[in-house]
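Enquirer: Sharing a sequence plus its predicted fold:
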Amino acid sequence: MVTAVYPAPLETSRQVQFAVVVRPILWQMRCKFVQTQMRLLQGSGLMTRTARPILKGTGSAIATAGVLALAATAVPAHAQEQVSEELGNTIVVTAQKREQNVLEVPVAVTAIGDNVLEAAQVNEFEDLTSVSPSLTITAGGSQAGHSIALRGVGTVAFSTAVESSVLVVVDDVALLQAGQAFSSISDPQRVEILRGPQGTLFGKNASAGVVNIVTRDPTDYFTGYGQVSVTDDEQYRAEAALSGPINDAGGFRVSGYWSDYDGYLDNLTTGSTLGGENTWGVRGKLQQEYGAVTFTLTADYGEATDSLLPDTYLRVDRANGANADYDLTGITPGKDNNVVRNNVDRFGDSDQLIASFKADIDLGFATLSSITSYQDWRYDSINDQDGTADAVIRHDTTYNAEQFAQEIRLTSPTDGFFDYIVGLYYSDGTTDRSFIRTSPIPPLKQNWDSAADTTSYAAFAQLGFDISDTTMLTVGGRVNHEKIGVFFQDNRPATPIQYSGSDSETAVTGKIALQQFFDNGLMAFASIATGYKGQAYDVSSGFDQRRADNPIASEDSINYEIGLSGRALGGDAQFQLVGFWTDYDNFQAQGVNAQLLAPQFELTNVGKLRTRGIEFETYYSPTDTLTLFGSAAYVDAQIREFPDAQCYFGQTAAEGCVFDPTINQPVQDLAGEQLGNSPDFKFNMGFDYSQPISQSISLFTRGNYTWQSAVNFSLSQNPRTTQVSYGIANLAVGIEGPEDSWALSVFVNNLFDKAYASRIIDDTNPRNDPFVLTQQLPRNYERYFGARLRFGF
């Protein structure tokens, strides 16, 4: 029998997990609580898997250094040792939809605790790239236009009906649209990033991975905090949380945030400041036990008004009178250019509601879980697309994404040689979009409404077998049936023209993993998993019945991984090393449809991809007051097949662009080229240090540094859209009271004032030859300072 320590009852598991990952506030009280619970468990006989052979050694193996870094950075080192002794070196995670020993997670998963998020100054979803080197985000200028990628693979498409390759989950609720994720990360317990296909447990839109955000649960004692911050560029932010019991068997937690920020880019035409956001949100959780049943009700609502990130001029060639019609008065194109001349301020307004009800029923032989959720996201935007002071092109867009989902899982305990998770899943989602493009140029005008529907039915199972005392085998599979539908109405004619279509598809994904535990405290694993991203409609301008009758085919992937993890330096250092190789077929992207009499660029299955590389994560806590953490990734994300790809403007035959008389288009073959915005190498490293300076005050400092190699933002390999390598450092210094009762700090973001762009676009066309390049500058493209005050009890 493979032996491991497992907290079996749901409530006890939740409390043990909470004790491992919480901040050190009221630490002594929590240690006594954990000790009491462990004695109760041992006395009850519930802990039947008492010790793996490996746990009897000097250090236990781990499946991810990131999860242990969570515990390391969340509590003092001496406290970690105490919990490790009490729990038999067990750390509880939920990355695989069950509360389980991290030794039983044979996947590449990073769990980032709240102290790491604070050290890296992660406040927004897009900031997660500073703590996860395999995660990249391509800016789209608006909340709905951003794309998420893991290991170089993501989805960049104009269509509203195309799934993301990376699924975002918030408190067990899978978001329908990737754009919903781009908001404040408030009251997090941890963020888990699962890399590689996760289709077995998470479904069809997790072909590249999952970002799982877990917020804090209610507590059985009163606790809370409040925090305010201000920056030198006039951002004002506040957040707070309150948690406690409502009776002997239930608790609540209420948290909220508010932020007011005008921005950092100036519109010389209107006199406005752009790039800012005014946002607020509130989340509530209620948890109640009734005998063997635990109910959890969660509601999360937020609103945001943002002045969308405009494109600034990076380069405008003016030699020999070129581009003379561009008004550059007051504008100096370049990487530091933060001014624009737009006749209309870009604007976005969103509101989102996510509600879920979870019931966990302890049946004795297993736990039956039911998760019912509803989400509603609305987003309106105005975009001055031409980027000039003239009224040439304006976009007005409205999104509304709604989804109802129901999941039922039966999860066995893990006190025998065999364990399982089996479940059923249902979701029904709709994304409506209205789009109006106004322009004095008739061919550019657009006015249409659309609706894209998706209904999924799935059954899944994951089984674990103990082959021997030190060897585990995990197998899993999922059958998914999806129905999709589309409605499109072109409102430009006097009598609107309507198009509609529907289709369905059944797909099977699977996984097999083998784990080997060694007496020296190491764990090795090897796995094979398949992924699937469903078929989709190309819902965008130019939609017609041909597109309605011919959805884009589904995208498939297969992933191979090997990993090694464990402890070093007497157990003070922990690490994970993972190698991966993933092949994608029928990759969905914008390409040339060569089958048309008049070929055009649209969403299509362009070919094959391959992404492979090595990922390393570690943390080291040499003393009670110092924790170091870091991670690195080498990712080779390469196109294997992509014929008839779009040429970039000015590309010559010598550079690979040839005219194909069959389709009457200049095209290139991108086989062997790299994916867009995928750095070959990226790393981050950080620290958290505190030192008492009196009996009641400690001095602390924390920070991180992230560096990445050069990237090309253009899939067409345009050499003008390359961002050179760069590194960003963040630092905070402050003082704090005992048991986190209060803290006052000052911080700096982009310490060395390193300018960089989150996207570069070649706007060159026959009307403005030779070259016009624009860029999107992120908030921290230049250095800014701030101060933060926090209090807690």
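Expert: Everything's here; your move.
Enquirer: going forward, measure contacts between C-alpha atoms and count neighbours the same way
Expert: OK.
Enquirer: residues near the nearest residue to residue 620 once chain neighbours are set aside, how many?
Expert: The shortest distance from residue 620 to any non-neighbouring residue, by C-alpha to C-alpha, 6 or more residues apart in numbering, is to residue 573 (4.1 Å). Using other C-alpha atoms under 10 Å, residue 573 has 21 neighbouring residues.
Enquirer: Also residue 85?
Expert: 12.
Enquirer: What secondary structure category should be reported for it?
Expert: helix (DSSP: H, G, I helix; E, B strand; the rest coil).
Enquirer: With adjacent residues omitted, what lies nearest to residue 237?
Expert: Per C-alpha to C-alpha, 6+ apart, closest to residue 237 is residue 259, 4.2 Å.
Enquirer: I figured that neighbour hits residue 231, correct?
Expert: No: the criterion here is C-alpha atoms under 8 Å, and residue 259 misses it with residue 231 at 11.5 Å.
Enquirer: The two: which has the busier surroundings?
Expert: residue 259 (20 against 17).
Enquirer: And that one, how close does it get to residue 239?
Expert: Noted for residue 259: a distance of 9 Å to residue 239, by C-alpha to C-alpha, to the nearest Å.
Enquirer: Just want the most central residue of the chain.
Expert: In the chain, the residue lying closest to the centroid (C-alpha atoms, centre = their mean) is residue 211, at 4.1 Å.
Enquirer: State the helix or strand in which that residue lies.
Expert: Taking DSSP states H and E as the criterion, residue 211 maps to strand 209-215.
Enquirer: Please report how far residue 580 lies from residue 611.
Expert: From residue 580 over to residue 611 (counting by C-alpha to C-alpha), the distance is 8 Å.
Enquirer: Likewise for residue 493?
Expert: From residue 493 over to residue 611 (counting by C-alpha to C-alpha), the distance is 46 Å.
Enquirer: So for these two, which sits in the more crowded spot?
Expert: residue 611 (22 against 8).
Enquirer: was I right about the more buried one contacting residue 151?
Expert: Yes: counting by C-alpha under 8 Å, residue 611 touches residue 151, with 6.8 Å between them.
Enquirer: Take this one as well and set it beside the first:
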Amino acid sequence: MHKRILAASACIAALAANAAAQEKSAASGDDLIVVTAQKREQNILDVGATVTAIGGDTLREARILDMRDIAGYVPNLDIREQAPGVLPVITIRGVGLNDFSSTNNPTAGVYIDEVYLSSLGLLTFDFFDLERIEVLKGPQGTLYGRNSTAGAVNFITAKPDFGEATKRLSVSYGNFSTLEVEGVANLPVSDTFAVRLGAKTIRQWEGYYFNRTIDDDIGERNIVLGRAQMRWAPSEAADIILKVDGYSNNSGIGQGAFFGGFDFTNPPTFRCAATAMGMVDPACTSPFGYSDQDGDPFTGDWSAMQFYDARQVGATLRGVFDLGGVELTSVTGFIDHYREAFNDIDASPAVAFEFIPTTDVRQYSQELRLAGASGRFDWLLGGFWSRDHIVVGSTGLADDFFRTRTSGFGDQETDSVAGFVHGEYQLTDALSLIGGLRLTWEEKTYTARVFDDNPFGTSCLISLTCSPGATPPVTLAAADNLKAEDTNLSWKAGLDWKPFESTLFYLSASRGVKSGGFFFGFTTNSASFLPFEPESLISYEAGVKHQTADGALRFSASGFYYDYKDIQSFVRDQASAIPFQRLGNVDEARLFGADLEATFTPPQIEGFTLSAGLGLLDSELGEYVALSGPVPEGNEFPNAPDVTVNMLVRYERPIAAGVNGVIQIDGRYSDATFKDALNTELIAADSFSLWNGRLAAASDDGVWEVAFWAKNIFDKVYKVQGVDLTSLGFGYENYNPPRTFGGTVTVQF
């Protein structure tokens, strides 16, 4: 891996030399990619940070429909799902959340129109009518603040405009009996007032999964999304947008693929020999003698119960006001979210480990920013406040394993206040000094309970004889009004050098902090609810961005080194007589690597575009003590592939009078990854490549388009997540969706 990083460094040096050799030139406006990564509109070539922007056309044409799809278009990005299709966890350059609790905050900050999403449970949503997605890599602690240690993912919705009225209707139908209908209308009411309305529905009548228990498929989808935006610009000095949106998801849910940990022909331990060597043996069984030997991860003998229900409403009010040389921006956000789902953890016919988790989130936030320029100095000053209330619950069904059922809840309130300043000073016409500070105060209050409901009077959790006769419910673990308070400082310092208009070299050092918090999950030890500490990351990064004079080639390259402290992970706690596992902190770790991205549009081949990205990563976790014992220094981070590659090839040309034809192929390669900090071979994922394609014909005036598409063309199956519970006799693995294909008709009028 070290050789790969050195090779990347050599490549970066070569690119930089090539950039320096270019003559000074200005790219045409049509070639510019505008981003708001630094809280103002800028050409992406002027941003001294690693930023990937995915535009609205690419989002629609490549069918980037939910969070997991983003990974195919951004190097050094991995997204795993705790359950098939839900609870995505974003990992950027190896930094991600090693937890599954909705009381925890994502390590990569996710923002929709500048409103921060406070809970892991808020990240399962479908995309539509987006202007672009921006992925920022590295700590974003000064301008973005809360928990942006890994980076930030910004979703920017398409806004109302005061031009002509436009309407777009898109209908797609694909395999698994899937129908998608999306409609968008931009309606200018006057020169100062406009409305944009959008809605989308997804109906999938046949799930990806087949459950032999009920002799039917599972995982069907029934989703409705809507958004209304009103924009009012009463003068040149004011621009105000009110957005109200929401969705309803009443669907089924897929389940994990079973693997066993027992072999009853292997006394005296009866442990499966293959799992002890890090391999899955289909013949190995659960404690109840169940095995699944068909080799198909989309077929199983799961519980008859399966559902995923979620609903959300939200509102955002954004105003930009010119105060006479100073610009005031106000962003007010509100989200009310509820979801519940069914998870068959043991992935077998037994009612052994089945849970129904619930998440209820209500959050409020307010950000105010003042920005201006004075001579060579551009400055930004801001304040941020948020309050979120997260209530999680869990019903556990362990009828066959512990002869009981459990319930529990966690109730967490968080207040966060921050002040921040960011500035750019031009030392010379070509050299700028960048700096920023953010001071954040955060307090979390937490109450939790886990109960043994003992409905049958036979609970093995509260009696070794499994006949306690205790009056239910029995408290297994409790936390009362615990508090976690933290005040921290994030910062950034950097130099941007623009020797030519279309070339940028940059150096930066930055620090980000992810707040501490509380775990919620099934536990029989109250100490599992003790707070874990904040984690911090200092990043050192150098990079170059360049666009050739004719606009044919645009590239960026960067190298980085991370000094990572107090990483939040599951550790062994020996505070009581019996050691137990809880979410705690690992002292230190380090990561380094490189990102390279390029887009090539040769003028000699009109209509041809080639985009490619390469991510290289080397990660090393420090030593710590897990429940199984000491773990030496040197383990790789989970969900942190050494190499990722993404590529998109698009060719458009006239095929008839007034009609253009388009062919597009895009693909992704990911190196092998571990799925836990222990680097357990049993649940590690192999390397894989995934390819998608699209053929389309469209009128050259954009009035209509007919497209045929396929995702995962070669029906590749790869592991998204794995959980090793073979100490209890089983484990499960989640896999990516199978091949999907279909057609889309779009009309615009």
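Expert: Cool, got the structure. Note that the structure is a prediction, hence the values are computed from the model and not measured.
Enquirer: For the residue nearest to residue 237 of the first structure, list the residues it contacts.
Expert: Counting by C-alpha atoms under 8 Å, 6 or more residues apart in numbering, residue 259 of the first structure touches 235-238, 277-280.
Enquirer: joint contacts of residue 611 and residue 151 of the first structure?
Expert: Joint contacts of residue 611 of the first structure and residue 151 (C-alpha under 8 Å, 6+ apart) are 635, 637.
Enquirer: Check which helix or strand residue 116 of the first structure maps to.
Expert: Going by DSSP H and E, residue 116 of the first structure is in helix 114-119.
Enquirer: The following helix or strand past that helix maps to which residues in the second structure?
Expert: Sequence order places strand 135-138 as the next helix or strand after helix 114-119 of the first structure, per DSSP H and E. Alignment of strand 135-138 of the first structure against the second structure: residues 77-80, by TM-score structural alignment.
Enquirer: Could you do stretch 696-714 of the first structure as well?
Expert: Using TM-score structural alignment, stretch 696-714 of the first structure pairs with 658-676 in the second structure.
Enquirer: returning to what we had before: what separation is there between the counterpart of the residue nearest to residue 620 of the first structure in the second structure and residue 496 of the second structure?
Expert: With TM-score structural alignment as the criterion, residue 573 of the first structure lines up with residue 553 in the second structure. Distance, residue 553 of the second structure to residue 496 of the second structure, by C-alpha to C-alpha: 21 Å.
Enquirer: next one: residue 451 of the second structure
Expert: Counting by C-alpha to C-alpha - residue 451 of the second structure and residue 496 of the second structure are separated by 57 Å.
Enquirer: higher neighbour count, those two?
Expert: When residue 451 of the second structure and residue 496 are compared for neighbours, residue 496 comes out ahead with 25 against 22, by other C-alpha under 10 Å.
Enquirer: which non-adjacent residue is nearest the more buried one?
Expert: Nearest residue to residue 496 of the second structure, sequence neighbours excluded (C-alpha to C-alpha, 6+ apart): residue 506, at 4.5 Å.
Enquirer: Tell me which helix or strand the aligned partner of the one you found in the first structure sits in.
Expert: With TM-score structural alignment as the criterion, residue 506 of the second structure lines up with residue 525 in the first structure. Under the criterion of DSSP H and E, residue 525 of the first structure resides in strand 522-533.
Enquirer: Please enumerate the strands of the stretch 251-400 of the first structure.
Expert: Here the stretch 251-400 of the first structure has its strands, by DSSP state E, counting those that start in this stretch, at 273-290, 293-306, 312-316, 339-340, 347-362, 367-384, 394-411.
Enquirer: what about these, which gets the closest to residue 712 of the first structure?
Expert: For the strands of the stretch 251-400 of the first structure, distance to residue 712 of the first structure was read as C-alpha to C-alpha. The smallest value, 15.1 Å, belongs to strand 312-316.
Enquirer: what helices or strands is that closest one leaning on?
Expert: strand 339-340, strand 772-776 (3 or more C-alpha pairs under 8 Å, 6 or more residues apart in numbering; DSSP states H and E).
Enquirer: Residue 125 of the second structure maps to what in the first structure?
Expert: In the first structure, the residue matched to residue 125 of the second structure (TM-score structural alignment) is residue 183.
Enquirer: In the first structure, what stretch matches stretch 183-191 of the second structure?
Expert: By TM-score structural alignment, stretch 183-191 of the second structure lines up with residues 240-248 in the first structure.
Enquirer: chain center to that stretch, what's the gap?
Expert: 29 Å (C-alpha atoms, centre = their mean, to the nearest Å).
Enquirer: And that stretch, what's buried?
Expert: 240-246 (16 or more other C-alpha atoms under 10 Å).
Enquirer: Columns mean neighbour count and distance to residue 475 of the first structure on top of the strands of the stretch 251-400 of the first structure, output as JSON lines?
Expert: Formatted as JSON lines, those follow (neighbours: other C-alpha atoms under 10 Å; distance: least, C-alpha to C-alpha, whole Å):
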{"stretch": "strand 273-290", "mean neighbour count": "20", "distance to residue 475 of the first structure": "33"}
{"stretch": "strand 293-306", "mean neighbour count": "19", "distance to residue 475 of the first structure": "29"}
{"stretch": "strand 312-316", "mean neighbour count": "23", "distance to residue 475 of the first structure": "51"}
{"stretch": "strand 339-340", "mean neighbour count": "26", "distance to residue 475 of the first structure": "55"}
{"stretch": "strand 347-362", "mean neighbour count": "20", "distance to residue 475 of the first structure": "24"}
{"stretch": "strand 367-384", "mean neighbour count": "21", "distance to residue 475 of the first structure": "20"}
{"stretch": "strand 394-411", "mean neighbour count": "20", "distance to residue 475 of the first structure": "15"}
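Enquirer: Quick one: average offset of the strand holding residue 525 of the first structure versus the second structure, please.
Expert: On superposition with the second structure, the mean distance recorded for strand 522-533 of the first structure (mean C-alpha distance after the TM-score superposition for the first structure) is 0.6 Å.
Enquirer: who does that strand touch, helix- and strand-wise?
Expert: Using 3+ C-alpha pairs under 8 Å, 6+ apart, strand 522-533 of the first structure is in contact with helix 199-202, strand 497-517, strand 555-568.
Enquirer: Quick check: what element follows that strand along the chain?
Expert: Per DSSP H and E, the first helix or strand lying C-terminal to strand 522-533 of the first structure is helix 545-549.
Enquirer: before we move on, back to that, deepest in the core, which of the helices and strands packed on strand 312-316 of the first structure is it.
Expert: strand 339-340 (a mean of 26; mean count of other C-alpha atoms under 10 Å).
Enquirer: helices or strands next to it in the packing?
Expert: Counting by 3+ C-alpha pairs under 8 Å, 6+ apart, strand 339-340 of the first structure packs on strand 250-267, strand 312-316.
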